[in-house]
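*Asks:* Here is the input, now give the coordinates:
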Amino acid sequence: MSRPTSLSSTASIATAESFISQLDLQAIQQLALATRKAQVEREHLSTGLTEPAPSDWACNVITPPKIGGYNVVHFLEFSDGVSWVIRMPFNQWEDVHARSMQLDILALDYIISRTSLPIPRIHGYSCDTNNSLGHPYMLMDKVHGTRLIDVWNEPSWWIGERSKQRLFDSLAAMMVELSSLEFDKIGRLVRTGPSSGGAYYVGPFPPEWDSTTQKPTEATGPFSSAHTFLSHSISSMRRQEDSRELALLQLFLGALSDPRFDSAPFTFGHPDFDSQNIFVDDTGRVVGLIDWDGVSVLPRQLGALTYPAWITVDWDPTIYDGYRELPHYDTEEDLHAYREMYTQSIRAASDGRLHEITRNSHIAANLQLAIDNAFSRVGVLFRLGEFIFCNQTGTYRALRAIERSGWFTYPSDQVAEVIILDEDEVLVPEASPYQNEDSDERFSRSDDDDASNLEMQQDVAEQTNAGERDTE
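*Replies:* Presented below is the predicted three-dimensional model:
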């Protein structure tokens, strides 16, 4: 289950539909045929064959296309039975997007050439608008199988030889293989010199497009430790628009970081390691991993050895509240059991070497989520607070104390001093200033009062900066 950002789904769909209405399907068809024929002829030359590609091939562009969060996808069916897809971004396209796409293709080529991961092969691409379509595009193999998101919560599908254990075993084996590609820095894979022969190394994260300022952000990194990487993210967010929630996350980062996994080696990580991007066959084994946009080199707990996102959804209450409305949803007990299963799958796939990295990777992953995703920040913050304080009241009291503290309030050009609060200033009040005006609920002083704890979380959410920058 993919986490939303502040991007409006309605606005995104409207933008995509406008983009689709302007596409030239005949140009897509001709581009796909030309790319396929050129590819076949190159393969013939490399094997000593001299005959040209068949001249009577046809290509059918399947409509309507699929609409993703950032791309429109058309399926392409060739007359000889081969299936491709063409992916085209539908949002505003800037130089920073072109650079990120170039780095994605470089990283995918690196991974595909060195592992057996079932990543769709790229047959052709353009990172700019200087092509016959007038849009950036990527031509890739079509992945066959069933999307995991469509069957995960369907008990009737998991019968016979299909099992979630088999799914976890096959996925864990792939992630262990991906983790064998090791690097000494956190950032994006780049290459020196000519693209065909230069050395690979990890460079900075390139600038992103800030849709608020309509300007690119600054490049960051590369980083030499997980703590430095996450600390930089928090500091950057706090410089943009500080909040007590980010200040508390900074404290949580110091408390929750695992020093065993702070330094190199670092690994690639799937940028959206979730069930909508995984395809399985009729036995439940993974046969496809898609949507690698933004693939980076990360700490192992955030990279190849992290948990799949859909089995940690209970640590994101904002998302999990909606998830529980689904039929056959996973309970917190179910999700904990799945994490145990996946940890054991990593253990078996790595001969007992790597499962300790995975075991508590959801802590690091949710710290990163709370830092980067304003939509989920408050809910994850309270969940991490429950882990630390055994209740939500501890988090609430910490937030109230921080907003009045010398540490948080004193300007950098003044000498800091200690501010002491009375006990009643940090207690959870029965009538809270953070309460929803339309609600009659009041916070309780009881640590185990779930209703008031939920209200507390919702009220703090209203205090969160709704207008934080949204980068594409």
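*Asks:* From here on, just use CA atoms for contacts and neighbour counts.
*Replies:* Noted.
*Asks:* tell me the SS of the nearest residue to Asp80 once chain neighbours are set aside?
*Replies:* Nearest residue to Asp80 in three dimensions, chain neighbours excluded: Trp57, at 7.2 Å (CA to CA, 6 or more residues apart in numbering). Assigned by DSSP: H, G, I helix; E, B strand; the rest coil, the conformation of Trp57 is coil.
*Asks:* Report the contact partners of Trp57.
*Replies:* By CA atoms under 8 Å, 6 or more residues apart in numbering, Trp57 lies in contact with Leu33, Phe78, Ser79, Asp80.
*Asks:* do the same with Ala38
*Replies:* Ala53.
*Asks:* re earlier: weed out the non-buried ones from the contacts of Trp57.
*Replies:* Buried members of these, counted by 16 or more other CA atoms under 10 Å: Leu33, Phe78.
*Asks:* for the contacts of Trp57, which one is nearest Gly288?
*Replies:* Proximity of the contacts of Trp57 to Gly288 (CA to CA) peaks at Phe78, which lies at 20.6 Å.
*Asks:* residues in contact with the closest one?
*Replies:* Phe78 sits next to Trp57, Ala58, Cys59, Asn60 when contact means CA under 8 Å, 6+ apart.
*Asks:* Repeat that for Pro299.
*Replies:* For Pro299, the contact set (CA under 8 Å, 6+ apart) comprises Ile186, Ser225, Ala226, Phe261, Asp262, Ser263, Ala264, Pro265, Phe266, Thr267.
*Asks:* got the residues you listed as TSV, with secondary structure, distance to Arg147 and neighbour count columns?
*Replies:* Below are those laid out as TSV (DSSP: H, G, I helix; E, B strand; the rest coil; distance: CA to CA, whole Å; neighbours: other CA atoms under 10 Å):
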residue	secondary structure	distance to Arg147	neighbour count
Ile186	strand	30	28
Ser225	coil	35	21
Ala226	helix	32	25
Phe261	helix	32	17
Asp262	coil	34	18
Ser263	coil	35	18
Ala264	coil	34	17
Pro265	coil	32	20
Phe266	strand	29	28
Thr267	strand	25	27
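*Asks:* Please tell me I have it right and Met174 contacts Leu117.
*Replies:* Yes: taking CA atoms under 8 Å as the definition, Met174 is a contact partner of Leu117 at 6.1 Å.
*Asks:* rewinding a little: give me the subset of the contacts of Trp57 that lies in strands.
*Replies:* Residues from the contacts of Trp57 lying in strands, with DSSP state E as the criterion: Phe78.
*Asks:* Tabulate the contacts of Trp57 in a markdown table, adding columns for distance to Glu241.
*Replies:* Below are the contacts of Trp57 laid out as a markdown table (distance: CA to CA, whole Å):
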| residue | distance to Glu241 |
| --- | --- |
| Leu33 | 50 |
| Phe78 | 51 |
| Ser79 | 55 |
| Asp80 | 56 |
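*Asks:* compare with the first, here's sequence two:
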Amino acid sequence: MSSPKDDTDLAKTHLLDDGKRSANDKSSEDIDVSEDNAESDGEDLLEQYHEILKAIDLKELPRVAIQARMQWAIIKVLPAPTNIEAAVATASPTCGSFHVHFHVEFTDGLRWLLKVPTTGTISRGNSSAAKSLTSEALTMRFPQRKTKIPLPQVYDFDAGLENKLAVPFILMEWTDGCCLYDVWFDNIISEEDLKFKRSRTLEDVASAMIQLSQFSFPRCGSVFFDDAGEASDIGPFRVVDSHAIFARLDANGENCDNSPIFAEIGPLDTHKSYFQNGLARRPEPNTDWQRGDLAVVKLLLESVPEPDVSTRIPFVLTHPDFDIQNVLVSKDGHVKAFIDWDEVCAVPHLLGPERYPSWLTRDWDPSIYGYEEGRGSDQHPDGCPEDSPAVLTFYRKMYAGLISQFAAAREGGAMEGQHDYRVSPAITRQSLVHENLLIAVDEPLCTHHIISNLFDKVQELQINDEMKDMSYWDVTQSLAADEARGQVKDALREGFIALLMVVGVSFDAYEVTLSASWQYRADLLAKIHGIMTDREQSLGAPNIGSHFSLI
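*Replies:* Sure thing, here's the model as predicted:
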């Protein structure tokens, strides 16, 4: 029987290339896919982007860029640029996970970036991809008119193939900055200077995310816009279908097609449906441990809280990949741009702009976290630096405080923009759990590691005597066989709610609970029973937020 580790070791590299990148993997942003570099980067990379390189009419790019620049000057009532004879595309394109990038240089020194999806060909393109690109371009423009969030300006876009370039594209501002990865893990400067830079970055990030949180919607999905550029409707959204990618790898081996696979979802009306949509795409498990993991995932999803719609609109616009490689900063740590907004949509506020950035939550996902005690931050076994759990906890506390600070300023009228609800600092802290639960649902290589880790943390709290001597294997197998006693199911639900409650109050509360008295635990369990009763009476998910003040 294969184990979770065996399957992870077999497929991790391939699946990361297909779209699930490590949070600390910045290399895929800078891959040279020119013909001259084929030998160094491998024929497989060249093959992956071959269709786009063959389809795009680069000789038309200078004229398209000049025309877009002239049109932009008219729209913005700017002086028409003079002495612009031509634009020159740099010879070697680079690529991200799902795009090829061409750099555009004007004769006056201005630089733009052309972004082309790898699916932007006759054989791979479809109406879903076209709608997604249109939504991305218009959504990037939307916050720029209403906030000070640093985003690349979108000058022109075309979601079809019937244009001068013969491919879908977004033509946008070039941002002169460096990847946050390089500044966050700068091992040349002193520890004090590094802490100062990181603090400055997190302050800018928190400020931007609080501004973004003002854009809320009644449903989950891609945002559609009217002719005036205002949000007018919510439609289906796309996600990378890692389940389908993994199934393709399992069926065809390591030499199978390496192109991304997307699933079109929604629009959705509830938080729970957003978390559960990945389960519908998950193939039937074929091992005991997979069936056990899935049984625990389903049980935990029952406790995902639904918002009180009388106090807040349930879905909010957010960055689709809120991670370190998508933040460009100056050398001193100030944020210059948030990039890579493909597949942007409105999501549950539990996973919206109030959540932690993903580079601060790595230690709760053992499938990607590689810190080893005694190794320096530049001595990660995979060659990538890693922060210790203590360091990540420190910066999570800092970030949660910054979110609260900027939220208070906005609610006091000190920041621009309107909003529909008060920001809850508990949402930020709880995202440590919610984000990893979503990853466990969507990413088959991470499921076992995350769910078993959550089980361990629930067990450590010792809220219920039923959890004391339970092993993960025994619990998962009894659940999978539908043989688990009701007390076991209740104990797991209660423990998960307790985890959300204590983490939602503060991470200090989690540490305190681990060494708390019997009476403290008994009081907490009584509160959890109250939550469970509320849920049974309302036939909905528990309203955990209303109980925070009781802890």
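*Asks:* just to revisit the earlier point, and in the second structure, which of the contacts of Phe78 of the first structure remain?
*Replies:* Among those, the ones whose aligned partners also touch in the second structure (both residues aligned by TM-score structural alignment, their matches' CA atoms under 8 Å) are Ala58, Cys59, Asn60.
*Asks:* What is the three-state secondary structure of Val239 of the second structure?
*Replies:* Three-state call for Val239 of the second structure (three-state DSSP): strand.
*Asks:* so how far is Gly278 of the second structure from it?
*Replies:* Val239 of the second structure sits 9 Å away from Gly278 of the second structure, taking CA to CA, to the nearest Å as the criterion.
*Asks:* More neighbours: these two, which one.
*Replies:* Taking other CA atoms under 10 Å, Val239 of the second structure and Gly278 do not tie; Gly278 has more neighbours (22 against 16).
*Asks:* what's the more buried one in contact with, if anything?
*Replies:* Taking CA under 8 Å, 6+ apart as the definition, contacts of Gly278 of the second structure comprise Val441, Asp442.
*Asks:* Give me the distance between it and Ala440 of the second structure.
*Replies:* Distance from Gly278 of the second structure to Ala440 of the second structure, by CA to CA: 9 Å.
*Asks:* Need the residues touching each of the two.
*Replies:* Counting by CA under 8 Å, 6+ apart, Gly278 of the second structure and Ala440 have no common neighbour.
*Asks:* re the thing from before, which entries within the contacts of Phe78 of the first structure meet the buried criterion?
*Replies:* For the contacts of Phe78 of the first structure, buried by 16+ other CA under 10 Å: Cys59, Asn60.
*Asks:* Could you identify the most distant pair in the contacts of Phe78 of the first structure?
*Replies:* Trp57 and Asn60 (10.3 Å).
*Asks:* Give me the common contacts of these two.
*Replies:* Residues touching both Trp57 of the first structure and Asn60 by CA under 8 Å, 6+ apart: Phe78, Ser79.
*Asks:* what residue is smack in the middle of the second structure?
*Replies:* Residue closest to the mean C-alpha point of the second structure, counted by CA atoms, centre = their mean, is Asp321 at 3.3 Å.
*Asks:* aligned partner of that residue in the first structure?
*Replies:* Aligned counterpart of Asp321 of the second structure in the first structure: Asp272 (TM-score structural alignment).
*Asks:* doesn't Thr139 of the second structure fall inside a helix?
*Replies:* Yes: if the criterion is three-state DSSP, then Thr139 of the second structure is within a helix.
*Asks:* what's the spacing between it and Leu432 of the second structure?
*Replies:* Plainly put, Thr139 of the second structure is 26 Å away from Leu432 of the second structure if you go by CA to CA.
*Asks:* again with Leu392 of the second structure
*Replies:* Per CA to CA, Leu392 of the second structure is found 11 Å from Leu432 of the second structure.
*Asks:* what is in contact with those two at once?
*Replies:* Thr361.
*Asks:* more neighbours, these two?
*Replies:* Counted by other CA under 10 Å, Leu392 of the second structure and Leu432 do not tie: Leu432 has more neighbours, with 26 against 17.
*Asks:* What's that one aligned with over in the first structure?
*Replies:* In the first structure, the residue equivalent to Leu432 of the second structure is His362, according to TM-score structural alignment.
*Asks:* tell me the SS of its match?
*Replies:* Classification of His362 of the first structure by three-state DSSP places it in helix.
*Asks:* neighbours around whatever residue of the first structure lines up with Ile450 of the second structure, how many?
*Replies:* Here Ile450 of the second structure is matched to Val380 in the first structure, going by TM-score structural alignment. When neighbours are counted by other CA under 10 Å, Val380 of the first structure registers 26.
*Asks:* Show residues contacting the one helix or strand Val380 of the first structure maps to.
*Replies:* Assessed by DSSP states H and E, Val380 of the first structure sits inside helix 377-389. With contacts defined as CA under 8 Å, 6+ apart, helix 377-389 of the first structure is touched by 245, 249, 315-318, 363, 366-367, 369-371, 391-392, 394-395, 457, 460-461, 464.
*Asks:* again, but for stretch 230-243 of the second structure
*Replies:* Applying CA under 8 Å, 6+ apart, the contact partners of stretch 230-243 of the second structure are 15, 19-20, 128, 132, 142, 219-226, 260-267, 281-283, 343-345, 442-444.
*Asks:* which position in the second structure aligns with Met341 of the first structure?
*Replies:* Taking TM-score structural alignment, the alignment pairs Met341 of the first structure with Met398 from the second structure.
*Asks:* where's its match relative to Val503 of the second structure, distance?
*Replies:* In terms of CA to CA, Met398 of the second structure sits 15 Å off from Val503 of the second structure.
*Asks:* Of the two, give the one with the bigger neighbour count.
*Replies:* Val503 (22 against 14).
*Asks:* Would you mark the buried spots in whichever strand or helix holds the more buried one?
*Replies:* If you go by DSSP H and E, Val503 of the second structure is part of helix 486-505. Neighbour counts over helix 486-505 of the second structure (16+ other CA under 10 Å) mark 488-505 as buried.
*Asks:* Could you do stretch 140-154 of the second structure as well?
*Replies:* Within stretch 140-154 of the second structure, the residues that qualify as buried are Met140, Arg141, Phe142, Pro143, Ile149, Pro150, Leu151, Pro152, Gln153, Val154, counting by 16+ other CA under 10 Å.
*Asks:* Please list only the buried members of the contacts of stretch 230-243 of the second structure.
*Replies:* Buried by 16+ other CA under 10 Å: 15, 19-20, 132, 142, 219-225, 260-262, 265-267, 282, 343-345, 442-444, out of the contacts of stretch 230-243 of the second structure.
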